[in-house]
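*Asks:* no letters, just coordinates:
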């Protein structure tokens, strides 16, 4: 395992900062450098949205944890409560597991309204019930006024990986599928803050994707890889795919699904939708011979109706993401640099 970690570290950006900045929480280059230099260095663990664990009896489990610091706490299409459930459920699903149990921990700032807290907890309860998971344990801490921004939530989850489920290695020629439109969540939260003087009908896509994932895996059992493109968006996660496999990822600009209203808001703010967070979508790499069946299965589910092939895996350029533009040219898509949309999830 140490050898794999060292090989991984050689590909990662190096941490040169002496203090933590908002960019370190954006999911891009700065996040990768911080995680590598601090947490991997100390824990010597392999990175990912979910760890796969094997019990003494041979049963395989996925375990994941995530913290949520979104501001505002409520936005069109959802709240921090919905995100706290959906985010962990989706990480488990993209590990190949069927989500089962969650924990929930709350850090409350002194003075936070009990009525608002009840509403957010009710959102979590309804989201968990709709996703078919149980919140079985948790913790609550209160900090002095000014020591937190109202409310932070951390959820952890456990899911069961069906017997025999494995993800084969990604290969050149494989197809990259996105389960729906990009950027809805990030732009919904950004506009909900109300300080941009932009009005647009954009709602977050926050939702549990495990139903679509199971439909995909039933139709395309040779699926190679899954990931939900949250912080850093599709562009950053595609780079993680390229770096982890050592292969190239070629995206087709004309195939990238972005709602016109989201694209318009991004253009006004000078933000590329490729780097905007999603909370109800996932990326899948499937074998070319299973691509049609995978798309049909995903599109048959309400949350995957807009699924589309957005690119393919290539041998070259190695460990690099390239965008094939509508004009027939190409450009490199790097990992996210900086944090254009802080506190999105």
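*Replies:* Structure's in. What do you need? Every value quoted in this text rests on a predicted model; they were computed, and no experiment measured them.

*Asks:* only C-alpha atoms from now on, for both contacts and neighbour counts.
*Replies:* Noted.

*Asks:* name the single longest helix found in the chain.
*Replies:* helix 114-131 (DSSP state H).

*Asks:* buried sites along it?
*Replies:* 120, 123-125, 127-128, 131 (16 or more other CA atoms under 10 Å).

*Asks:* use this one as the comparison:
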């Protein structure tokens, strides 16, 4: 987010400052109980001491049932409103490179950004299992707050529900996001054209491998960390360098294989990628070989797939590689003519080709 956008965002929230009433209730219990979802004093203590303390901003601090955002200010940032929502149910809730709180913020920011939007506001609704340690909840909420601040977005409203033991697995988080789409950006999977290049911004499959390894079921020693990151800054750089970009998608569940199949189906074109050009860490390759997994289907939380006109591909790749989140960016393939409609295949390192189909079922449960 640039300085102008930061000032505009400050203007959006500043009007609520005079109505702000930060409450000071303190939480006494070290464990979450059903009383914390009952709507009384215990619930107020939980909200004040854990959520308001971490997410504090003028819009949120009014503690109304809705966030109130001036439309005139939004209109100055773009010509369309973007909205998204997602739920996060990961096991384990803490993993190398992130946690469920960071994941929730980054995932929603990215869902806005891949449509060409500037992310501005998030909601946060949590379902918490009775008996959860309050300090564990504080860690998650603090991570959300830190990630939101770094991304330049505000968490402006939310909801808390407590359920009995065994009714959920520790904590589930739903976040909705609001952003504004810049003028002249039209992105969509159906816009891909023959000759376009397929770009990714770095090593693939890190998140899926890191989460599976963190579960400890395989007792493998590996330095793999999740790539969880907010990509809106990187996407701004990409769109500036390649304004003709056709499509962007963050490759989460189902990995890049699912994204590529969505492009092929929506555009009625084919796609060919090269195994030799597809960036994978040796650790992830080895991990997948041991477990019989295909890294093309592993989830990512900080990687995007972009379809860029061939004439702009070199500039786009250079811009991506100049950004901290795109240093290992690569051109991995191309969109093919109509004769290959709806099909994705990979040129293997052995000189053959294999079909890359849509994933049936899940390789890994609960990874985002």
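*Replies:* Received the coordinates, thanks. Everything quoted here is computed from the prediction, not taken from an experiment.

*Asks:* and the TM-score between them?
*Replies:* Overlay of the two chains. TM-score (TM-score structural alignment, normalised by the length of the first structure): 0.83; 292 aligned residues with a CA RMSD of 1.5 Å.

*Asks:* before we move on, the earlier item: onto which residues of the second structure does the longest helix of the first structure map?
*Replies:* Taken onto the second structure by TM-score structural alignment, helix 114-131 of the first structure occupies residues 134-151 there.

*Asks:* how close does the matching stretch sit to the first structure?
*Replies:* Stretch 134-151 of the second structure, aligned to the first structure and superposed, deviates on average by 0.3 Å (mean CA distance after the TM-score superposition for the first structure).

*Asks:* excluding chain neighbours, what is closest to the aligned residue in the second structure for residue 325 of the first structure?
*Replies:* With TM-score structural alignment as the criterion, residue 325 of the first structure lines up with residue 348 in the second structure. Closest residue to residue 348 of the second structure apart from its sequence neighbours, by CA to CA, 6 or more residues apart in numbering: residue 275 at 5.2 Å.

*Asks:* which residue in the first structure aligns with the one you found?
*Replies:* Match for residue 275 of the second structure (TM-score structural alignment): residue 253.

*Asks:* can you check residue 228 of the second structure too?
*Replies:* Using TM-score structural alignment, residue 228 of the second structure pairs with residue 206 in the first structure.

*Asks:* how about the contacts made by its match?
*Replies:* 77-78, 82-83, 86, 185, 278-280 (CA atoms under 8 Å, 6 or more residues apart in numbering).

*Asks:* from the residues you listed, which land in helices?
*Replies:* 82-83, 86, 185.

*Asks:* which one of those residues is nearest to residue 319 of the first structure?
*Replies:* Distance to residue 319 of the first structure across these (CA to CA) is lowest for residue 185, with 27.9 Å.

*Asks:* for the residue lying closest to residue 277 of the second structure once chain neighbours are set aside, what is the enclosing helix or strand?
*Replies:* With sequence-adjacent residues excluded and distances taken as CA to CA, 6+ apart, residue 277 of the second structure is closest to residue 332, at 5.1 Å. Element membership of residue 332 of the second structure [criterion: DSSP states H and E] is strand 330-336.

*Asks:* how big is the offset of that strand relative to the first structure?
*Replies:* With mean CA distance after the TM-score superposition for the first structure, strand 330-336 of the second structure averages 0.4 Å from its match.

*Asks:* roughly how far out does the helix or strand harbouring residue 8 of the second structure sit from the chain middle?
*Replies:* According to DSSP H and E, residue 8 of the second structure maps onto helix 3-14. Put simply, helix 3-14 of the second structure sits 23 Å off its chain's centre (CA atoms, centre = their mean, to the nearest Å).

*Asks:* alignment lookup: residue 190 of the first structure to the second structure.
*Replies:* Residue 190 of the first structure maps onto residue 212 in the second structure, by TM-score structural alignment.
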